[in-house]
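Undergrad: model this:
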Amino acid sequence: MNHGETAYGLWSLVALNSTVFILFAFSFFKPATARDWRSFGAFSAFIVALFVEMYGFPLTIYLMSGWLATRFPGLDLLTHDSGHLWSTLLGETGDPHFGVLHIASYVFLGYGFYLLSSAWHVLYHAQRQHSLATTGPYARVRHPQYLAFVLILLGFLLQWPTLLTLLMFPVLLVMYRRLAITEEKNMHKQFGETYDAYAQSIPRFIPRLGKARLTADAEPKK
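TA: This is a model prediction of the structure:
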């Protein structure tokens, strides 16, 4: 079989892309505690694993090569397009970069990084004022930064699924949930009934339809 231009063994691209996305997320998340570093470290491991398979060594393609060759005869497994497994499995034709799932992945990624940035801006000012963050994205969900990470991870999974990142994703979901619960306990100790009122009004991760309303006890004091 004559292969097209291979997209693998490009370790400089692995390092470059991993560094760019990790530093970009770091600039907004600003991990400070050991808990923050654990969650950010897990996110970083996901990013590295993703780009290693995207540009370095296609472990998922290698492990599935026998089945893929049987199911899709004539498929050139060493091209970049073949790495977009959702497109291949769904039988899509043409450039996978213009597929519905790939375009959806950009929506998830773009909104995820936007939410991460917006949440950090609100949290930064709240911490400087020693107050509870209840405005911006915090008026819709209690943990917008963790939600942002989940959206980013989903975006990457829609764009380039791998066995390792698919296995890591539910582990990260459990980790973020546990971290959120721990963070809520700390907020209760710090803000008491004010935080309890806020938590009763605002959902943890999934925003309600319509505009959430804070109770009077959870409104920021002026």
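Undergrad: Please make it C-alpha for all contacts and neighbour counts, starting now.
TA: OK.
Undergrad: could you say which helix or strand contains W37?
TA: helix 34-51 (DSSP states H and E).
Undergrad: So the residue lying closest to L132 once chain neighbours are set aside versus Y138, what's the distance?
TA: Distances taken as CA to CA, 6 or more residues apart in numbering place A126 nearest to L132, at 6.0 Å, with adjacent residues excluded. Distance, A126 to Y138, using CA to CA, to the nearest Å: 11 Å.
Undergrad: of these two, who's got more company?
TA: Using other CA atoms under 10 Å as the criterion, A126 and Y138 rank with Y138 on top: 21 against 16.
Undergrad: Contacts only, for the more buried one.
TA: Residues in contact with Y138 (CA atoms under 8 Å, 6 or more residues apart in numbering) are 119, 122, 144.
Undergrad: Same question for Y55.
TA: Listed by CA under 8 Å, 6+ apart, the contact set of Y55 reads 7-11, 13-14.
Undergrad: hmm, 6 Å instead?
TA: Going by CA atoms under 6 Å, 6 or more residues apart in numbering, Y55 touches 7-8, 10, 14.
Undergrad: on that earlier part again, the residue nearest to L132 is in what secondary structure piece?
TA: Short version, using DSSP H and E: A126 is in helix 100-128.
Undergrad: before we move on, back to that, can you tell me which of the contacts of Y55 has the most neighbours?
TA: V14 (22 neighbours).
Undergrad: what about that residue, distance to D36?
TA: 25 Å.
Undergrad: before we move on, what about L68?
TA: L68 sits 40 Å away from D36, taking CA to CA as the criterion.
Undergrad: Now show me the structure for the sequence below, then we'll compare the two:
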Amino acid sequence: MTHADYGYGLWGLALVNAAVFILFAFSFFKPATKRDWRSLGAFSAFIIALFAEMYGFPLTIFVLSGWLQSYFPAVDWWSHDAGHLLEMMFGWRVNPHYGPFHIASFVLIGVGYWLISVAWTALHLSQRKHQLALTGIYARIRHPQYVGFILVMLGFLLQWPTLLTLAMFPVLVVMYIRLARHEEKEALASFGEVYRDYMARVPGFIPNLTIHSRRRRPWRSFDGNG
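TA: I've put the predicted structure just below:
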């Protein structure tokens, strides 16, 4: 590209950003099983696809350039800021980094990483006590780490939507739900009525903020809580 404000082709920056966010997730998630690595791998593929377009080559802008230029002629679509598509399309022209979608994305990403972190902490403490994780964040939602990954991806979609990540997102959500269902089958086989009662009290993916933790007898550890 010879465009004066062309803000792409920064593959080193794309690599560094992707590595930072993947390592950040790794440090919080701490994968231990094949299922954990599969979850992190799918998330990593999403992050790599995102930053490849954010700093490398703007495939989405290229594919949609004709339509975007027709409906939004005032926008310089080859500048880097224009990659914040939602801000541009809804008329936020000052600085997209302070736009409503960008701010909302940071909230979702922050909450997502927080969920991944506190879930791992609760799960680790439960395993050390040889108990099933039923307290802390797990007293309000059964699969906080998977929800955390979904929130992080949703946040990035608000910040920098691309055709590839939009296509990947529902596939990854379905994958995380299937992984969660598989883990629940294993938990039911191992813990029977204890886990069945837990499932009846605690929602899987939408936290119930009114639930109060109840003290439980110690049970064998189970490391499959997503």
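Undergrad: How close are the two chains, by TM-score?
TA: Scored against TM-score structural alignment, normalised by the length of structure 1, the superposed chains reach a TM-score of 0.93; 217 aligned residues with a CA RMSD of 1.5 Å.
Undergrad: follow-up on the earlier one: L68 and D36 of structure 1: which has the busier surroundings?
TA: Set L68 of structure 1 next to D36 and count neighbours by other CA under 10 Å: L68 wins out with 20 against 13.
Undergrad: does the more buried one sit in a helix, a strand or a coil?
TA: Per DSSP: H, G, I helix; E, B strand; the rest coil, the secondary structure class of L68 of structure 1 is helix.
Undergrad: which ones are touching it?
TA: Counting by CA under 6 Å, 6+ apart, L68 of structure 1 makes contact with nothing.
Undergrad: Quick check: it vs T93 of structure 1, distance?
TA: According to CA to CA, L68 of structure 1 stands 16 Å off from T93 of structure 1.
Undergrad: just K189 of structure 1 next, same as before
TA: From K189 of structure 1 across to T93 of structure 1, the span is 56 Å (CA to CA).
Undergrad: can you check A25 of structure 1 too?
TA: The value you get for A25 of structure 1 to T93 of structure 1, if CA to CA is used, is 33 Å.
Undergrad: okay, the two: which has more neighbours?
TA: A25 (19 against 9).
Undergrad: Just give the nearest non-adjacent residue to the residue mapped onto that one from structure 2, would you?
TA: In structure 2, the residue paired with A25 of structure 1 according to TM-score structural alignment is A25. Closest residue in space to A25 of structure 2, ignoring its immediate chain neighbours: Y113 at 7.1 Å, by CA to CA, 6+ apart.
Undergrad: Count the residues that sit near that neighbour.
TA: Counted with other CA under 10 Å, Y113 of structure 2 comes out at 21.
Undergrad: my guess is the residue nearest to L132 of structure 1 contacts T134, does it?
TA: No - counting by CA atoms under 6 Å, A126 of structure 1 sits too far from T134 to count as a contact (8.6 Å).
Undergrad: What segments of structure 1 are helices?
TA: 11-29, 34-51, 59-63, 65-71, 85-89, 100-128, 144-159, 163-191, 193-201 (DSSP state H).
Undergrad: highest average neighbour count across these?
TA: When the helices of structure 1 are scored by mean count of other CA atoms under 10 Å, the highest mean neighbour count falls to helix 144-159 (a mean of 23).
Undergrad: elements contacting it?
TA: When contacts are defined as 3 or more CA pairs under 6 Å, 6 or more residues apart in numbering; DSSP states H and E, helix 144-159 of structure 1 sits against helix 100-128.
Undergrad: what distance separates the helix it packs on from the middle of the whole chain?
TA: Counting by CA atoms, centre = their mean, to the nearest Å, helix 100-128 of structure 1 is centred 9 Å from the centre of its parent chain.
Undergrad: Report the aligned residue range of structure 2 for it.
TA: Using TM-score structural alignment, helix 100-128 of structure 1 pairs with 100-128 in structure 2.
Undergrad: what's the mean distance for the matching stretch versus structure 1?
TA: Mean deviation of stretch 100-128 of structure 2 relative to structure 1 after superposition (mean CA distance after the TM-score superposition for structure 1): 0.8 Å.
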